[in-house]
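Chemist: Sequence first, predicted coordinates after that:
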Amino acid sequence: MTQAPSSPDHARFARAAEPGTQAPIHTSSQGLLAGPVKIPTQGGTMPAYRAAPATPGPHPVVLVVQEIFGLHEHIEDVVRRLAKQGYLAIAPALYFRLGDPAQVGSIDELMQQYVYKTPDAQVLADLDATLAWVDQQQSGSANPLGITGFCWGGRITWLYAAHQPRVKAAVAWYGRLEGKTSPLAPRQPADVVGELKAPVLGLYGGQDTGIPADSVERMQAALAQHGQGDSQIHVYPEAPHAFFADYRPSYRAHDARDGWQRLLDWFQRHGVRP
């Protein structure tokens, strides 16, 4: 990851997230084709942020799935970081039908107004639509395909790895593994372990109060039970939730850098390589 001067203006990120004490990482778009795009999907035109090397493609593709806070500057920066590595990376705004979650002032409001109103099936279909859009841009060459996501998007990453057979590798950052289900969220990652179509690397914090250690241990046991030996979970013992989010107090630079290198190595190992 490349550190460069960054504006401390937290409004570019998410109002509901407590701002960190240092300037967030900012990755330059120099040498990239980067910016907003629009993707046709059921129910409207979905905004997204795309970045890719300015050199001719096709490039390997990575879908980037937003945090609970939606598509904002941090997720866009992750997209640019991947593009600097030679990927066409794209992050769709998966709450777009409901408004802009980055402007919501509290986690509780986010849960009530966005998370609890967004069906998993719709999210998976929107990611499929994003993949179809990329196919059109790259003459149908969206293979190899990887996916990564953070927090809310970490959970979705597990689900998408069980949904989309074109995924070759997935990296889920501190996404919930178990919990209550509902008509809009009928299954959790632990329920789809036997259906994974690609190896998943899970990156979790040992001090994450929302994802207890026994939940991670049960997921590891389920992966072994279902013969998903290519998938694995790495736990950073002292890291809290959102340890990769460099714009928040939860950021842990050492663990974030290590996780990022593990992500790159995971994609390389499983054939999602420039």
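Modeler: It's in. Residues are numbered from 1 along each chain as shown.
Chemist: only C-alpha atoms for contact and neighbour calcs from this point on.
Modeler: OK.
Chemist: these two touch, right, residue 163 and residue 197?
Modeler: Yes - using C-alpha atoms under 8 Å, residue 163 is in contact with residue 197, at 7.5 Å.
Chemist: part of a helix, is residue 123?
Modeler: Yes - membership of residue 123 in a helix is supported by DSSP: H, G, I helix; E, B strand; the rest coil.
Chemist: Put this next to the first one:
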Amino acid sequence: MDQRIINLFDEYTHKPLKREDFIRQLIRLTGGMAAAMAVLPMLESNYARAATIQPLQEGLREEDITYPGEGTTMKGYLVRPDEAGKRGAVVVIHENRGLTPHIKDVTRRVAKAGYLALAPDALSPFGGTPANEDEARGMFGKLEAPKNLHNFLNAFDYLESRPEYNGKAGCVGFCWGGALTNQMAVHHPALKAAVPFYGTQPAASDVPKIKAAMQMHYGEKDDRVNAGIPAFEAALKAAGIKYELYIYEGTQHAFHNDTSAARYNEAAAKLAWERTLRLFGETLG
């Protein structure tokens, strides 16, 4: 697909570009309304493409949970292995579409690997993630950053109440959630591992606060996010922080999201996920 189309969609999903303006520019790039409407489903999420681990699969248990937030009640989706015993926990942080079926599927993948997996819903202050993704994206601009940060930090406090929890926690996030995963690493000194996928980087001055093992995944063609890599890596090196940094050749932003045909890269997604689970295996046992 024309890289200009991918870049336009990235602008639409991350900047204040109205849908009518996005469609107008998409028509211009594709040459007509029919072509634009043919391309659009390849860009937007199609949850039927995902669900590689179905809800209630044998060996897993799922719950809709709540925990105290900053002036709100936070909602979350929790999945755990049915087998008794203590285990590490992973907080899964969604993209700027909210707690979607795709992120719930990723949460089940984490649990299938043997962890207590919790995906909080950032849009809980507004009643939770709506079905309409455009509506959800609009809500993100209304979130108060300090309160949102604490709402996710409080997820780790909630995990302390779970009898299955062994006291070791990691975090993985995607896009908006990748940026917030970096902030979890900065602000939660007990975090053992942080895995941001194509997330914007923290301020270099905040990097020395990180205690977690870091593992970052980026798409080669994601110029917007990748611009911050050099300063982040230099700060990690200067602070002596353990990290792994991977840039996947030929891939786009959101290459791990298997609901987006135009940007998903199966080989890179599989390799990045294997590396993610390997780090959790090293740090959360």
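Modeler: That came in fine, so what should we check first? Values in this document were obtained by computation on a predicted structure and should not be read as measured data.
Chemist: can you give me the helices in the stretch 151-285 of the second structure?
Modeler: Along the stretch 151-285 of the second structure, counting by DSSP state H, counting those that start in this stretch, helices occupy 176-187, 223-226, 229-239, 266-283.
Chemist: Tell me the residues of the first structure aligned with the first one.
Modeler: Right, the one you point to is helix 176-187 of the second structure. On the first structure, the counterpart of helix 176-187 of the second structure by TM-score structural alignment is residues 152-163.
Chemist: now swap in the third one and tell me
Modeler: Taking TM-score structural alignment as the measure, the first structure aligns residues 216-226 with helix 229-239 of the second structure.
Chemist: contacting residues around whatever residue of the first structure lines up with residue 215 of the second structure?
Modeler: By TM-score structural alignment, residue 215 of the second structure lines up with residue 201 in the first structure. Listed by C-alpha atoms under 8 Å, 6 or more residues apart in numbering, the contact partners of residue 201 of the first structure are 170-172, 231-234, 263, 266.
Chemist: follow-up on the earlier one: how far out from the middle of the chain is the match of helix 176-187 of the second structure?
Modeler: Centroid displacement of stretch 152-163 of the first structure relative to its chain, using C-alpha atoms, centre = their mean, to the nearest Å, is 9 Å.
Chemist: Repeat that for stretch 142-160 of the second structure.
Modeler: For stretch 142-160 of the second structure - counting by C-alpha atoms, centre = their mean - the centre lies 15 Å from the chain centre.
Chemist: Which residue comes closest to residue 49 of the first structure once chain neighbours are left out?
Modeler: Closest residue in space to residue 49 of the first structure, ignoring its immediate chain neighbours: residue 36 at 4.4 Å, by C-alpha to C-alpha, 6 or more residues apart in numbering.
Chemist: State the helix or strand in which the one you found lies.
Modeler: Assigned by DSSP states H and E, residue 36 of the first structure falls within strand 32-41.
Chemist: Quick one: the residues in the second structure that that strand pairs up with.
Modeler: Matched against the second structure by TM-score structural alignment, strand 32-41 of the first structure falls on residues 60-69.
Chemist: circling back: what mean distance separates the match of helix 176-187 of the second structure from the matching residues in the second structure?
Modeler: Stretch 152-163 of the first structure, aligned to the second structure and superposed, deviates on average by 0.6 Å (mean C-alpha distance after the TM-score superposition for the first structure).
Chemist: Quick one: residues contacting the residue positioned nearest the centre of the first structure.
Modeler: Closest residue to the average C-alpha location of the first structure: residue 149 at 1.4 Å, with C-alpha atoms, centre = their mean. For residue 149 of the first structure, the contact set (C-alpha under 8 Å, 6+ apart) comprises 64-67, 155-157, 171-173, 175.
Chemist: can we see that at 10 Å?
Modeler: By C-alpha atoms under 10 Å, 6 or more residues apart in numbering, the residues touching residue 149 of the first structure are 63-67, 75, 91, 155-158, 170-175.
Chemist: ditto for residue 183 of the second structure
Modeler: 149, 152-153, 177, 194, 196, 200-203, 206-207, 210.
Chemist: Write the ChimeraX selection for whichever of those residues are buried.
Modeler: Command for ChimeraX that selects the buried part of the contacts of residue 183 of the second structure, burial taken from 16 or more other C-alpha atoms under 10 Å:
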select :149,152,153,177,194,196,200,201,202,207,210
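Chemist: Which ones among the contacts of residue 183 of the second structure lie within strands?
Modeler: 194, 196 (DSSP state E).
Chemist: Does residue 105 of the second structure fall in a helix, a strand, or a coil region?
Modeler: Using three-state DSSP, the structure places residue 105 of the second structure in helix.
Chemist: burial measure for the nearest residue to it once chain neighbours are set aside, as a count.
Modeler: Using C-alpha to C-alpha, 6+ apart and skipping residues adjacent in sequence, the residue nearest residue 105 of the second structure is residue 51, 5.6 Å away. Using other C-alpha atoms under 10 Å, residue 51 of the second structure has 18 neighbouring residues.
Chemist: So residue 51 of the second structure sits against residue 57, correct?
Modeler: No - if you go by C-alpha atoms under 10 Å, residue 51 of the second structure and residue 57 don't touch, sitting 11.1 Å apart.
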